[in-house]
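> Just to be clear, the model below is a prediction. Sequence and coordinates:
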Amino acid sequence: MPRLSSFPAFHRVEGRKVLIVGSGPAAAAKTRLLGETSARIVVVSGTPGAELLADVERLDASLLVEAFNPGHLEGAALAFAATEDEAEDRRIAAAARTAGVPVNVVDRPELCDFITPAIVNRAPLAVAIGTEGAAPVLARHVRAKIEALLAPDLGRLAGLAEGLRGTVARLLPAGEARRRFWARMFDGPVAARALSGDIAGARSAAMRMMAEEPDASGFVWLVGAGPGATDLLTLRAQRVLQEADVIVYDALVPEEVVAMGRRDAERISVGKRKGRHEVPQAEISAILVREGKAGRRVVRLKSGDPLIFGRAGEEMAALADAGVPYEVVPGVTAAFAAAASARAPLTLRGIASSLVFATGHDADGRTLPDWAGLALQGATVAVYMGRSVAAAVADRLIEAGLSAETPVAAVENAAQADERVFFGDLSELSMLAARPDVDGPVLILIGRALAQARPAAADALSPKARRTTEAA
C-alpha cells in the first residue's frame, strides 16, 4: 500500500492568531481560506492589492500595512508566506521555523511544514482533500465531486451530534453500545429529520433511541471481496466493512481492501492458500460463531464471491446451527473478472448457451470430471485453481473427444495491477504449469465462445508460440 509523506490532521485555530504575509492574489486566497474558520487573522502587507483589501474588510481581519519582520510571528499558531516572491517567502519561512511556528509557503511544497488541503465545509463537519502538494488542481476536482455528494445541510446533523455527546456519555455505556447508537443516528430517521431542518424533532427521536434497550446482538456478513481491484468491491461491502468490529480475511484478499474497514476493527488473518492452509476451515467457522455470539459485528472477507468455491456453505451451516444471524454480500467472482480482462464472452448465441464453474482439483485423477460432459456439449468452462492441473484438464478433455483446437484463455491475477492474459488452444494448455514466469492464481477459460475474444494485450500459452509470434 502506498505510504503518505504527510500525516493529515486538523489544527485548532479558534480564537488564535494566524499570520498571512503577502499583498496579491495568493495572500487574498489564503485570507479567504482562513475566513472559513474562527481564527484571528492577521495580514502583513507592504502594498495590499484591492482584492486583498476587500477580503480583509469582509472577513474583519487585521491588516498591518508594513514590511514583514520576525516580530510579527509572536503568538501565531500558523503562518502563511504568500508574497509570490521566492526569496522573500524563503526568508519568512526561515523566520517562522526559528520562532517555532508551522509555516506554509504558497506553491513551494518543499518549504512547507504543512499543506493546505482543498476543503469541503459543512461545519462542524469538514472534509479535507490533499495531494501532499503534488497536484492541487486534482484535489480541487475531487473536492467538487465530494461537494456534490454531501447535502449542504449536513452540518446540522454534525451539530446535533455535538450537542448530544454529553447525554450519550451519561446514558450509554462506553464502547459498542455508543458506536451502534451513533451508526443508527447517522443513517436513519434522526438524520432524515435533521437534514430536513427539524432539529427539535431529530433531538427527540435521538433521545427516544437512547432510551431503548441497547442492541447487543452479533451479526456476521460473508462478503465477497472481488478479484482484487478495490474499485470492484460493491457499495454494500464497503458499507459493512465500516460497521464491522472484526474482519476475518483470507490471504488472497488484498491489503487495500482490508484497510477499507474501520481502523479500530480487530483483524484476523486466516490465510488460506492452495497447499498452505494456515487455519483449518472448522476453526474459521468457530471464530465466526465465537465472535458473533459475543455480540460483535463480523465481516468474513473472501476473495471473489463467497458462494463460488468459497466454502461459504460450511460457514453458513455453522452460523445457523449456533443461532448467529448472518447475511451474504456477493462479490465479483474471478471467472467474470478474467473474462472481462480477456474481453471474452462467456456465452454466445448459437455457440455457447451455458457456463460451468469448476475446480481443477477434480481433474487430477483418471476419472473424467462431471463437468467435462458439459464442455463437450458446448458449454464454456471456467476452471478455478487450475494452473497445477492444467495438463490433466487438457488430457481428460481431449481424450473425451473435445477438439484439441478448442480456444483457451488463462488469466493470472485477474483484475489486479500485475494481471497477465494468455491465449492458446486446448493442446497448449498443458504447458501452463511448466512456465516458471507464472506463479500467481490462475483462472482458465475453455470453450468455443473464446474465439470471439478481443484482448487488449495477451501472451501465448506456449512460450514457443510466443517466440514465433515475436519473431514474425
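Sure, I can see it.

> okay, CA-based contacts and neighbour counts for the rest of this
Noted.

> which stretches of the stretch 151-300 of the chain form strands?
Along the stretch 151-300 of the chain, counting by DSSP state E, counting those that start in this stretch, strands occupy 219-224, 246-249, 266-269, 272-273, 276-277, 297-302.

> Which among those strands is found nearest to residue 409?
strand 272-273 (22.6 Å; C-alpha to C-alpha).

> mind checking how far that closest one is from the chain centre?
23 Å (C-alpha atoms, centre = their mean, to the nearest Å).

> Run through who's touching that strand.
Strand 272-273 has contacts (C-alpha atoms under 8 Å, 6 or more residues apart in numbering) with 250-252, 278-279.

> Tell me which stretches of the stretch 1-150 of the chain form helices.
All helices of the stretch 1-150 of the chain, identified by DSSP state H, counting those that start in this stretch, fall at 25-34, 50-58, 86-99, 136-149.

> Give me whichever of those is most buried.
helix 25-34 (a mean of 20; mean count of other C-alpha atoms under 10 Å).

> how much does that one deviate in direction from helix 50-58?
Orientation of helix 25-34 against helix 50-58 (axes from the mean of the first three to the mean of the last three C-alpha atoms, to 10 degrees) gives an angle of 20 degrees.

> helices or strands next to helix 25-34 in the packing?
Here helix 25-34 touches strand 17-21, strand 40-44, helix 50-58, going by 3 or more C-alpha pairs under 8 Å, 6 or more residues apart in numbering; DSSP states H and E.

> Identify all contacting residues around the longest one.
Residues outside helix 50-58 that contact it (C-alpha under 8 Å, 6+ apart) are 23-25, 27-28, 31-32, 43, 62-63.

> nearest to residue 387, of the helices of the stretch 1-150 of the chain?
Of these, nearest to residue 387 by C-alpha to C-alpha is helix 136-149, at 41.4 Å.

> which helices and strands sit right next to that closest one?
strand 118-122, strand 125-129.

> Can you report how many residues lie near residue 185?
Residues lying near residue 185 (other C-alpha atoms under 10 Å) number 20.

> Leaving out chain neighbours, which residue sits closest to it?
Setting aside the residues directly before and after it, residue 185 is nearest to residue 191 in space (C-alpha to C-alpha, 6 or more residues apart in numbering), at 6.1 Å.

> ok, the one you found - contacts?
Residue 191 touches 157, 185, 202, counting by C-alpha under 8 Å, 6+ apart.

> roughly how far apart are it and residue 165?
Remark: distance between residue 191 and residue 165 (C-alpha to C-alpha, to the nearest Å) = 15 Å.

> Let me see the contact set for residue 379.
So residue 379 contacts 352-356, 447 (C-alpha under 8 Å, 6+ apart).

> mind running it again at 6 Å?
352, 354-355 (C-alpha atoms under 6 Å, 6 or more residues apart in numbering).

> take the one below as the second:
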Amino acid sequence: MNYLPLFLDLQSKPILVVGAGEVAFNKIILLLRAKAIVNIIAREVSSEIKYLINKKKVNWIAKEFDLSYLNRIFLVIAATNDKNLNKYIFKSCNKRYLFVNTVDDKTKCSFIFPSIIDRSPIVVACSSGGTAPVLLRFLREKIESILPMKIGNVAKLAGKWRVIVKKKIVHPIARRNFWERLFKSIFVQHILNGKKKEAIGILKKNINSNNILIGEIILVGAGPGDSGLLTLRGLQILQEADVVLHDYLISQDVLDLIRRDAKRICVGKRCGFKTITQDKIIQLLILLARKGKKVVRLKGGDPFIFGRGGEEIEAIKKAGINFQVVPGITSGIGVAAYAGIPLTHRKYSQGVIFITGHKSNDGFLNNWSILSDSSYTLVIYMGTLQALEISKKLIFFGRLKSTPVAIISQGTTFNQKVIISSLDQIDKIIKSFITPSLLIIGDVVSLHKKLSWFQNEKHML
C-alpha cells in the first residue's frame, strides 16, 4: 500500500492554493465542499475563481508566493504552470512537515486526491495511486451505480438515534444485530422514498422488541435480456437482496449481478414442463418475508406487463407484507429497439398495442376489430404457439395478408434471431422458432432492414 487512506476534517482550517487556473478551480471547489478556508496566491485568476472571490467564498491574499504564507497553514496545493516554483513549494512544505499536493506531478506530492463518491455523511474514496486514472473512473462508475443518491439520509437518521439505541440495547452484540436487521428492512427504503416518519416508526417499534423485523418483497423487472438494460434501481436492489426468486428467462449476465451470498431460487414456468404453481410462488414469497428476509421477485421484462406482478402484489398486500415495485424495460419495447423496429412512426403507425398470445380459459377475448386496424403496431408476447390462429383472426377482421411480421427470439442478447415475413406466411416460418418469441405485426416492421443495428444473425424471408 503506497498511500494510507485518510479522511481529514478541513472545516474552518486554512488551506493555501498557489495558482488560479482551471485545475486549481477544481481543487478549490472540492475544498469548499469540505468547508475549508481557502487562500489563493496567483498573479491572475480565472473568471470562475474571480466569481468565488467576489462572492467571498475564497481569499485572494497575494500575487507572488513567499515562504511566510506557509505559516499557520494546514495543507498546500501547488497548481501553477511554473515547474520550478512547484518544486520549490514542495520542498519548502516538506521541511515544515506540511501536507502538499502538486497537481499532475505525483513525485511532488505528500498526499493525493482520491476519486470521491459523495453521499454525505457517507463518503467513498478510491485511488490507483496515480497509476491508472481511467480504470479508476470505471470503478467509480460501478460504485456510483449501486449507491442510492439518498443513502446519506439513512446514515444521518441512524446517527441521531445512535445514543438512544445504545442506552436501550446495552450489549454490543445485540446492538450490532439490531442495526443489521434494521438496515436490511423496509426502514432504509422508507428513508430513500422520503418517508421519514414511517422509518422512525419502524425504528421505535423495534428498539423495544426482540422480534426479528418483518422483511419485505420487491418486484424487480430485469428487462428483456441484455444486463445493460437492467435499471440502476434494479441493480441496487439485487445488491441488497437476501433471497431472489427468478424466472427461467432471466439471463445469466443479470443473475451474476445478484449479491454473491444471496440465495437464488428458480421459480420460472416453461411450456411443456412441470413447474411450480403461481400460488406456491406467492406462498414462498410471503413465507420468506415473514422470516425477516429482503425478498426479490425478479421477472423478465416488466413485472406489470404480462408478468403476473399485479396478482403477486395483491396477495402480498393482503398478507400485510411491505413491498415495492421496480419497473423494468418490457420485452416489447427493448426487443423491438434491438431489432431496429420503431413501434410508432408518423408515416407508418399512430400507436402500439401489447397483447399476450396465451389463451384465456374462455378463449381469446381480444377485440379483433381494433387489433386489425393497420394504423396500430401489434406486439404479441408469448405468441409463437398461437401465431397461426392469431394471423387468421387478423386477416379475417381486415389486416392485409401482406402486413409485415417480425418474429424475434432471445431478443437483446447475442443469440438474437429475427425473421421477417408476412401475415399470411407465418405458418411457414413459425416452426423454426424456439419459444418464447415475440411477434411484431405492422408496417413499421418494414423498417427493420434499414434500421437494424444489433443482430449478429439475421434471417429474411
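Done, it's in. The structure presented is a predicted model; accordingly, all values stated were derived computationally and were not measured.

> re earlier: could you dump the helices of the stretch 1-150 of structure 1 into CSV and include distance to residue 195 of structure 1?
Shown next, in CSV, are the helices of the stretch 1-150 of structure 1 (distance: least, C-alpha to C-alpha, whole Å):
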stretch, distance to residue 195 of structure 1
helix 25-34, 26
helix 50-58, 29
helix 86-99, 43
helix 136-149, 14
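
> Out of those helices, which is closest to residue 216 of structure 1?
Short answer: helix 136-149, nearest of the helices of the stretch 1-150 of structure 1 by C-alpha to C-alpha, at 32.0 Å.

> Contacts for the closest one, please.
118, 129-130.

> Return the subset of the contacts of residue 379 of structure 1 lying in strands.
Per DSSP state E, strands hold the following members of the contacts of residue 379 of structure 1: residue 355.

> Show me which of the contacts of residue 379 of structure 1 are buried.
352, 355 (16 or more other C-alpha atoms under 10 Å).

> Over in structure 2, see which of the contacts of residue 379 of structure 1 survive.
Mapping the contacts of residue 379 of structure 1 onto structure 2 (both residues aligned by TM-score structural alignment, their matches' C-alpha atoms under 6 Å) leaves 352, 354-355 still in contact.

> okay, those residues in JSON lines with distance to residue 37 of structure 1 next?
Formatted as JSON lines, these follow (distance: C-alpha to C-alpha, whole Å):
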{"residue": "352", "distance to residue 37 of structure 1": "63"}
{"residue": "354", "distance to residue 37 of structure 1": "62"}
{"residue": "355", "distance to residue 37 of structure 1": "59"}
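
> Quick check: of those, which lies closest to residue 404 of structure 1?
Taking those together and measuring to residue 404 of structure 1 by C-alpha to C-alpha, the closest member is residue 352, at 17.5 Å.

> Tell me who's in contact with that closest one.
Counted by C-alpha under 6 Å, 6+ apart, residue 352 of structure 1 has contacts 378-379.

> Next: the one 10 residues further on.
Listed by C-alpha under 6 Å, 6+ apart, the contact set of residue 362 of structure 1 is empty.

> Would you confirm that it belongs to a helix?
Yes. Counting by DSSP: H, G, I helix; E, B strand; the rest coil, residue 362 of structure 1 is found in a helix.

> Counterpart of it over in structure 2?
For residue 362 of structure 1, the aligned position in structure 2 is residue 359, judged by TM-score structural alignment.

> Repeat that for residue 420 of structure 1.
Match for residue 420 of structure 1 (TM-score structural alignment): residue 417.

> and the gap between that match and residue 241 of structure 2?
With C-alpha to C-alpha as the criterion, residue 417 of structure 2 and residue 241 of structure 2 are 33 Å apart.

> One more: residue 168 of structure 2?
From residue 168 of structure 2 to residue 241 of structure 2 the distance is 29 Å (C-alpha to C-alpha).

> Buried residues, the longest helix seen in structure 1. List them.
When structure 1 is parsed with DSSP state H, its longest helix is helix 154-171. By neighbour count on 16+ other C-alpha under 10 Å, the buried set for helix 154-171 of structure 1 is 154-161, 168.

> contact partners of that helix?
122-125, 194.

> That one vs strand 125-129, what angle?
120 degrees.

> Give me the angle between helix 154-171 of structure 1 and strand 118-122.
70 degrees.

> How many neighbouring residues does residue 248 of structure 1 have?
21.

> who's in contact with the residue mapped onto it from structure 2?
Taking TM-score structural alignment, the alignment pairs residue 248 of structure 1 with residue 245 from structure 2. Residues in contact with residue 245 of structure 2 (C-alpha under 6 Å, 6+ apart) are 265-266, 297.

> How about the secondary structure of the equivalent of residue 320 of structure 1 over in structure 2?
In structure 2, the residue matched to residue 320 of structure 1 (TM-score structural alignment) is residue 317. Per three-state DSSP, the local secondary structure of residue 317 of structure 2 is helix.

> Which residue comes closest to residue 317 of structure 2 once chain neighbours are left out?
residue 323 (7.6 Å).

> who's in contact with that neighbour?
216-218.

> one step back: and the two most separated of the contacts of helix 50-58 of structure 1?
Largest pairwise distance in the contacts of helix 50-58 of structure 1, by C-alpha to C-alpha, is 17.3 Å, between 25 and 62.

> Mind listing residues that contact stretch 304-312 of structure 1?
224-227, 330-334.

> Of those, which belong to helices?
residue 334.

> among the contacts of stretch 304-312 of structure 1, who's most crowded?
Ranking these using other C-alpha under 10 Å puts residue 225 first, with 32 neighbours.

> Please pull up the equivalent of that one in structure 2.
So, by TM-score structural alignment, residue 225 of structure 1 is matched to residue 222.

> try residue 258 of structure 1
Residue 258 of structure 1 maps onto residue 255 in structure 2, by TM-score structural alignment.

> count of neighbours near its match?
17.

> so who does it touch?
So residue 255 of structure 2 contacts nothing (C-alpha under 6 Å, 6+ apart).

> if I've got this straight, residue 76 of structure 2 is in a strand?
Yes. Counting by three-state DSSP, residue 76 of structure 2 is located in a strand.
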